[in-house]
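# With the input below, show me the fold.
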Amino acid sequence: MYLLIISIVFLLLGFSLRYLINRRKFNRRGVGGIEEFSSYEKATVLRYVERFGKWIAYILIAIGLLYLWRFYRHTDENKNTAKNTVSIVIGKFNAEQKL
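From the prediction side, this is the model:
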């Protein structure tokens, strides 16, 4: 269960970080569709920070998907072992009942 919670947290963090970066980028655009900055230094620093932030967001999303995949794989393994256990118990019960 903890794998599902961790995957949801990572996915939410990744998607929300991408949303915030893209929203800030959209709000900086002027009437002509060109990004407007108050100075060259601010433009340069913000572009690198946003690029780094997007990579972090992609990594968080990938980790979230891996945890989600592991959760579903883990639940399938538990279902298979539960079925095998039940069939063994039923088989022993039937064998004892015949004696």
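# okay, CA-based contacts and neighbour counts for the rest of this
OK.
# what about the longest helix in this protein?
helix 40-98 (DSSP state H).
# gap between residue 84 and residue 77?
11 Å (Cα to Cα, to the nearest Å).
# Next up, the contacts around the residue sitting nearest the centre point of the chain.
The centroid of the chain falls nearest to residue 64 when counting by Cα atoms, centre = their mean (2.1 Å). Residue 64 is in contact with 6-11, counting by Cα atoms under 8 Å, 6 or more residues apart in numbering.
# one more, for comparison:
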Amino acid sequence: MSKYLFVQLTILATNKGLEIVGVLLVITGIIIRYMIGRNRFNRRSITGVETFSSYERMNLTRLLEWLGSIIGLLLIIGGIIMVVLALLNHHSHPHK
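Take a look at the predicted model:
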């Protein structure tokens, strides 16, 4: 195992590392979901209907946006769980 990877794993194993990674996951999930929502909004016409150049483009776009939304949601949930676990671990094991 390389020294760099060992240092990264050591940082992640700490409560602070777990909190940082959790917050980064939440932020990443929010950004992904925001970008998908913004793209959907920008695709709407003046009447509020989403417009696509073709039927195939519509199906592919909706599939990719659905997958992206699920991934974003999983990142948010995973990040929240990591932060909560880090906080619970911090409170159950005070500084030595």
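# TM value for the aligned chains?
The TM-score (TM-score structural alignment, normalised by the length of structure 2) is 0.81; 81 aligned residues with a Cα RMSD of 1.1 Å.
# What lines up with the residue nearest to the centre of structure 1 in structure 2?
Counting by TM-score structural alignment, residue 64 of structure 1 corresponds to residue 79 in structure 2.
# distance of residue 9 of structure 1 from residue 16 of structure 1?
In terms of Cα to Cα, residue 9 of structure 1 sits 10 Å off from residue 16 of structure 1.
# Residue in structure 2 paired with residue 46 of structure 1?
Checking TM-score structural alignment: residue 46 of structure 1 goes with residue 61.
# For the corresponding residue of structure 2 for residue 25 of structure 1, grab the count of nearby residues.
Matched by TM-score structural alignment, residue 25 of structure 1 corresponds to residue 40 in structure 2. Neighbourhood size, residue 40 of structure 2 [other Cα atoms under 10 Å]: 16.
# so residue 40 of structure 2 is in which element?
helix 15-42 (DSSP states H and E).
# Show me what that helix packs onto, helices and strands only.
Counting by 3 or more Cα pairs under 8 Å, 6 or more residues apart in numbering; DSSP states H and E, the packing neighbours recorded for helix 15-42 of structure 2 are helix 3-13, helix 55-92.
# okay, those, which one's buried deepest?
Among the helices and strands packed on helix 15-42 of structure 2, ranked by average contacts under mean count of other Cα atoms under 10 Å, first place goes to helix 55-92 (a mean of 16).
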